[in-house]
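Enquirer: structure of the sequence below:
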Amino acid sequence: MECGLAHRGAPGPGGNVSLRTENKPTSTLDVRGTTSHAREMNKFFFVKLVLMALVNAFGLFVLYSSWQVGHWGMLAAMVVLLVVVNWAYFSKRMIAAKFLVPGLVFLCAYQLFTMAYTGYVAFTNYGTGHIGTKEAAIEANLAQNEHRVEGSPAYPLTVVSSDDDELGFAILDDGAVLVGTADSPFEPAPEATASDGSITAVPGYQVLTFDEILQQQEEITTLRVAFADAEQGSIRTQTGSTGFLYQPSLSYDEATGALTDTTTGVVYRDNGEGMFAADDGSTLRVGWRVAVGFDNFTRMFTDARLSGPFLQVLVWTFAFGFLSVATTFFLGLFFAIVFNHPGVRGRKVIRSLLILPYAFPGFLSGLVWAGLLNRKFGFINQVLLGGAEVPWLTDAWLARLSVIGVNLWLGFPYMFLITTGALQAISSDMYEAAKLDGARVWRMFRSITLPLLMISVAPLLIASFAFNFNNFNLIYFVTEGGPNFPGSPIAVGATDILISMVYAVAIESGSTQYGLASAMSILIFIMVGLISWLGFRQTRKLEEVL
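Expert: Reported below is the predicted structural model:
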């Protein structure tokens, strides 16, 4: 609504100019209902249609792959996901869902599923020798425990590759060509050609050359192709040109569920722990995955070989996290207080230089510092210390000091930034009042600066502790966890923290122990969560006091 003031003729009574307001029509705003344009036929609809077609095609591929391998959980999850996604993006009413669904999908895939699967694995014996099912373990043990049949003929053999790049063997058996792969037993190939006792062509397969055989030598020497009659055995080769008959030295009895060594008569039975074991305690190499309850959690404290290194790593992890936060915070605070004083010249330039270590990637800085601290060729020993051979990375205590020092270099710029901002938020009137009361510098810092500062930065210090508690990159790239503890069954050392120990248990110990590593991960989660909860609780108390 607009109001217009208009002069109308001569002045009115009393000599005043009469004013009149005029109402002018205004344009009205056409407010539409908040609805989705999910099915409006415009160019954006067709773009969305193409993108959704790609999403659905990928989903159908996952469904087909899950069905082929019998992974019914993945199949069900993908069906639900496809229904939800299509419903959200083709519905006129689901406005918020269009924005929430992508984030929720990634949240479920990378957070919830990961946490749930880690929790599941922690209660199993999943690891080397316990990967698959019991049926797969039986097949693997039968395949791995074979012996060459004495007196059996040598078969002229040719290594072939199927159209799916699957390796196989073609052999001459009484003048007939037989061809097969690891998954398909030998079958006649009447259209194959042979010359001078050597197979030259097999329909549906490519004959490998000598150079190609050399490139895949390891796969070829471990390949076994069975005859159609399983009792006849299988063919294996060590040369790529001659095959020999092998038969399993184990036999499986479905009635008793036991494997028997046909050469010695030793019987291996299910011991209830995912292994086939004999009466004397010996076991076969391949087992299967079973639930073990809380064994992985108790093993960390009860296994004499594991509990010692674990407790040392646990103590060092807490010490490393605390010292990292304390040293970086106080150094950053010191620089923040110094360069927050208006009398310091060139403050902007100096502040910019101080944050440079924070600008470089942490893993790259770790590698550079590892080179600088090298005992024989490092810059620190050779140049700064005149050729001394200080074992910065090979002595336990010096290595710990080194990672604390490197982390101080990497972390103090962050603390410098946050404390600078917090200091500038503190009113100068409080300092003026304290000076009038005769307070000295240390008194003002202890009673004004630090308490007010902690209200702002305490949550960030808690987050920094949680980060350093799991600072895998620094440990791995600077010391690789070394020097290792002597006699430890796993490759852990003096500078390992819990997360790097988890990596060593799961990957670098010669055998994978995913169950134990998952149990350690859950323990880390509980510790960090408990410490964070206590820290935030104390922060709230501090706010209430002040």
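
Enquirer: from now on I want contacts and neighbour counts done on CA atoms only, so please keep to that.
Expert: Fine.

Enquirer: ok now the helix of greatest length in the chain, how far from the chain's centre?
Expert: In the chain, ranked by residue count with DSSP state H as the criterion, the top helix is helix 304-338. Centre-to-centre, helix 304-338 and its host chain are 23 Å apart (C-alpha atoms, centre = their mean, to the nearest Å).

Enquirer: buried set for the following helix or strand past it?
Expert: Downstream of helix 304-338, the next assigned helix or strand under DSSP states H and E is helix 347-354. For helix 347-354, a neighbour-count test (16 or more other C-alpha atoms under 10 Å) marks 351, 354 as buried.

Enquirer: quick check: next helix or strand after helix 347-354?
Expert: helix 356-359.

Enquirer: in terms of secondary structure, what does whichever helix or strand comes after that following helix contact?
Expert: Going down the chain from helix 356-359, the next helix or strand is helix 362-372, by DSSP H and E. Contact analysis of helix 362-372 by 3 or more C-alpha pairs under 8 Å, 6 or more residues apart in numbering; DSSP states H and E lists helix 396-424, helix 472-478 as its packing neighbours.

Enquirer: out of those, the one nearest residue 289 is which?
Expert: helix 472-478 (28.8 Å; C-alpha to C-alpha).

Enquirer: now do the closest one: distance to the chain's middle.
Expert: Centre-to-centre, helix 472-478 and its host chain are 15 Å apart (C-alpha atoms, centre = their mean).

Enquirer: run the angle between the longest helix of the chain and helix 347-354 for me.
Expert: For helix 304-338 against helix 347-354, the angle by axes from the mean of the first three to the mean of the last three C-alpha atoms, to 10 degrees is 170 degrees.

Enquirer: if we can go back for a sec, and the helices and strands packed on helix 362-372: which comes nearest residue 116?
Expert: helix 472-478 (22.3 Å).

Enquirer: one more, for comparison:
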Amino acid sequence: MTDTLTTASEETAPPSPRQRSAARMADAAGGRLRWLIFKIALLAIVDAVAVFAVFVLFLHNEWLVLALVAAVTILMNWIYFSRKQIPAKYLTPGILLLIVFQIFTLVYTGYIGFTNYGTGHNGSKDQAVASLMRSSLVRVEDSPTFDVTVVERVGELGLLVTDPTDGDVSLGTNLQPLEPVDDATMEGGKAVAVDGWTTLMFADVLSRSNDIEALAVPYSDDPNDGAIRTQDGQKGYLYVSTLEYDAAAGTMTDTTTGTVYTDDGEGAFVSDEGEELLPGWQVFVGFENFVKAVTDASIRGPLLSVTAWTFVFAAVSVASTFFLGLLLALVFNHKGMRFKNTYRIMLILPYAFPAFLGALVWAGMMNESFGFINQVLLGGAEIPWLTDPWLAKVSVLLVNLWLGFPYMFLVCMGALQGIPEEVNEAGVMDGANPWQIFRRIKLPLLLVTVTPLLIASFAFNFNNFNLIYMLTGGGPRMEDTAIRVGHTDILISMVYKVAFTGENRDYGLASAFTILIFIVVALISIVSFRKTKALEELN
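Expert: All right, here's what the predicted structure looks like:
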């Protein structure tokens, strides 16, 4: 009986300090182990993506980017497996995202602004030469019949070619000429597979017939030797170009007409008569895009007009939304105002909905023929809200006022509530009327808080692409301009049109405009923040 009581008491006794310490150590060790496993899993995913990227970059001979990817991957593994680099563990993700999405974007945009990158000038000179010669290929009449197999690797198509004369096997793509292959799988004297490539089945060949017909594999490093093409994915024939390229002289000769096109040094082959062969290639042009923007009359005029309208649009938008928001904030800040919460909810509804949806709704209501405003509110009027140059600008400002005043209302409401009531009482005791109290006391204190937000609002409206694009599309269009630009276009929407619309897309000129926008906004911000600092010191 005594032994039983002793055993029971030992089982119910609380754990000793040593036991509790051991339990804590076991829990900590288990937590560290789980964290280590989680860290290894995340790094394994990152390393797998990096290895795949390195493989793709290796196939395309992008050595600089390959080296950067490899270096960053090694650095990340070293940081996260090291026990000493604690700050770097937290800073690395943010720094990498900053470099990729901000610094690289700015640097690359700046670089493009000094090139002729655009429609017809997208790639390198070798790619342009290959494209020109590929576009003028004609089949050689006595061409031998090559056995071919269509293969694919990482989305890139290639041809596995068996020479009918000696049975040699070679492999090439649109960009890579035929190179000998030693480890091909043969069936009936024909190469049907090769390591590292996937052979397309007959059904796949049929489904991708357009891509396969466009496939032209250079026969050798010399583009004048022609290319192998196939129609059915089974048999291939030799095609040669009607253009003959002389790398030493830098000329392209049309063998059918005898016309000689010479490299003009600006990324294209041009004949003596001024005829240009496209595509060309990308070259560095220095400040040519910037000079073109200010000297070409067909571009300078629209640029100046759009720039002036952009400043007016941004300034009026900020002023109108601020003063309307401030007026409403003063009204709702009055102690005698009833049902404040209900009215506040109603006023911030425009801010609650996505701006681009609001702009689309307004575009429908302002339609000249069947819009709600003309047909219902104005009894069937035909007012061209969005098609008349001046009315379209007024419409843009009105819609932006509707979208923007709730934000200013909330900001001003918070700023006014942050001003101590003693300030108002002191003004009353000094004999100031409500207008004097507001103008000389509350407004300066309010501006100290609100001015940085007004600067940010100006920068936002300076690049308010969504409103312009969704409401008017930049229209109505200006006449006699070299670029597709309208009366309500602001600089950012004009940049979009130069870069992404029309038959000729000039990314270099668009990037130059972007640099100019960046400089303008930066200068305005610097001056404005200095004024804000002076205002803070004054108060």
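
Enquirer: if we can go back for a sec, what would the helices and strands packed on helix 362-372 of the first structure look like in JSON lines with distance to residue 191 of the first structure and mean neighbour count?
Expert: Formatted as JSON lines, those follow (distance: least, C-alpha to C-alpha, whole Å; neighbours: other C-alpha atoms under 10 Å):
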{"stretch": "helix 396-424", "distance to residue 191 of the first structure": "68", "mean neighbour count": "20"}
{"stretch": "helix 472-478", "distance to residue 191 of the first structure": "58", "mean neighbour count": "21"}
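
Enquirer: got a markdown table for those helices, with distance to residue 311 of the first structure too?
Expert: Shown next, in a markdown table, are these (distance: least, C-alpha to C-alpha, whole Å):
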| stretch | distance to residue 311 of the first structure |
| --- | --- |
| helix 396-424 | 16 |
| helix 472-478 | 18 |
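
Enquirer: to residue 500 of the first structure, which of these lies closest?
Expert: Smallest distance to residue 500 of the first structure across those (C-alpha to C-alpha): 5.8 Å, for helix 472-478.

Enquirer: mean deviation (superposed) between the closest one and the second structure, please.
Expert: Compared with the second structure after the fit, helix 472-478 of the first structure shows a mean deviation of 0.9 Å (mean C-alpha distance after the TM-score superposition for the first structure).

Enquirer: what stretch of the second structure does that helix fall on?
Expert: Counting by TM-score structural alignment, helix 472-478 of the first structure lines up with residues 465-471 of the second structure.

Enquirer: what's in contact with that stretch?
Expert: With C-alpha atoms under 8 Å, 6 or more residues apart in numbering as the test, stretch 465-471 of the second structure has contacts from 355-356, 359-360, 362-363, 396, 400, 474, 488-490, 492-493.

Enquirer: kindly recompute the last result at 10 Å.
Expert: 355-364, 366, 386, 392-393, 395-397, 399-400, 403, 461, 473-475, 488-494, 496 (C-alpha atoms under 10 Å, 6 or more residues apart in numbering).

Enquirer: now stretch 249-258 of the first structure
Expert: Under the contact criterion C-alpha under 10 Å, 6+ apart, stretch 249-258 of the first structure has outside partners 138-139, 141-148, 259-270, 276-278.

Enquirer: of all the helices and strands packed on helix 362-372 of the first structure, which one comes closest to residue 118 of the first structure?
Expert: That would be, of those and by C-alpha to C-alpha, helix 472-478, which comes in at 18.5 Å.

Enquirer: look at stretch 297-313 of the first structure and report the distance between its end residues.
Expert: 16 Å (C-alpha to C-alpha, to the nearest Å).

Enquirer: please read the previous query as pertaining to stretch 199-211 of the second structure.
Expert: Terminal residues of stretch 199-211 of the second structure lie 15 Å apart, using C-alpha to C-alpha.

Enquirer: over to stretch 246-266 of the first structure?
Expert: Using C-alpha to C-alpha, the end-to-end distance of stretch 246-266 of the first structure comes to 20 Å.

Enquirer: do you know which of the helices and strands packed on helix 362-372 of the first structure lies nearest residue 109 of the first structure?
Expert: Using C-alpha to C-alpha, those put helix 472-478 closest to residue 109 of the first structure, at 22.8 Å.

Enquirer: leaving out chain neighbours, which residue sits closest to residue 159 of the second structure?
Expert: residue 150 (4.9 Å; C-alpha to C-alpha, 6 or more residues apart in numbering).

Enquirer: buried residues in the host helix or strand of that neighbour, which are they?
Expert: Assigning secondary structure by DSSP H and E places residue 150 of the second structure in strand 146-153. The neighbour-count check on strand 146-153 of the second structure (16+ other C-alpha under 10 Å) flags 146, 147, 148, 149, 150, 151 as buried.

Enquirer: need those in a markdown table with distance to residue 97 of the second structure, can you?
Expert: As requested, those are arranged in a markdown table below (distance: C-alpha to C-alpha, whole Å):
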| residue | distance to residue 97 of the second structure |
| --- | --- |
| 146 | 50 |
| 147 | 49 |
| 148 | 45 |
| 149 | 43 |
| 150 | 40 |
| 151 | 37 |
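
Enquirer: is it true that residue 109 of the second structure touches residue 101?
Expert: No - in this structure residue 109 of the second structure lies outside contact range of residue 101 using C-alpha atoms under 10 Å: 11.9 Å.

Enquirer: give me the element the residue nearest to the spatial centre of the second structure is part of.
Expert: The geometric centre of the second structure, computed from its C-alpha atoms, lies nearest to residue 105 (C-alpha atoms, centre = their mean), at 8.3 Å. Element membership for residue 105 of the second structure, per DSSP H and E: helix 104-112.

Enquirer: now for that helix, which elements pack on it?
Expert: Under the contact definition 3 or more C-alpha pairs under 10 Å, 6 or more residues apart in numbering; DSSP states H and E, helix 104-112 of the second structure sits against helix 86-98, helix 507-538.

Enquirer: closest one to residue 289 of the second structure among those?
Expert: Proximity to residue 289 of the second structure (C-alpha to C-alpha) singles out helix 507-538 among those, at 5.3 Å.

Enquirer: relative to residue 483 of the second structure, how far out is the equivalent of residue 516 of the first structure over in the second structure?
Expert: Under the alignment by TM-score structural alignment, residue 516 of the first structure pairs with residue 509 in the second structure. The gap separating residue 509 of the second structure from residue 483 of the second structure is 11 Å, by C-alpha to C-alpha.

Enquirer: between the two, who's got more neighbours?
Expert: Neighbour tally, residue 509 of the second structure and residue 483, criterion other C-alpha atoms under 10 Å: the higher count belongs to residue 509, 25 against 21.
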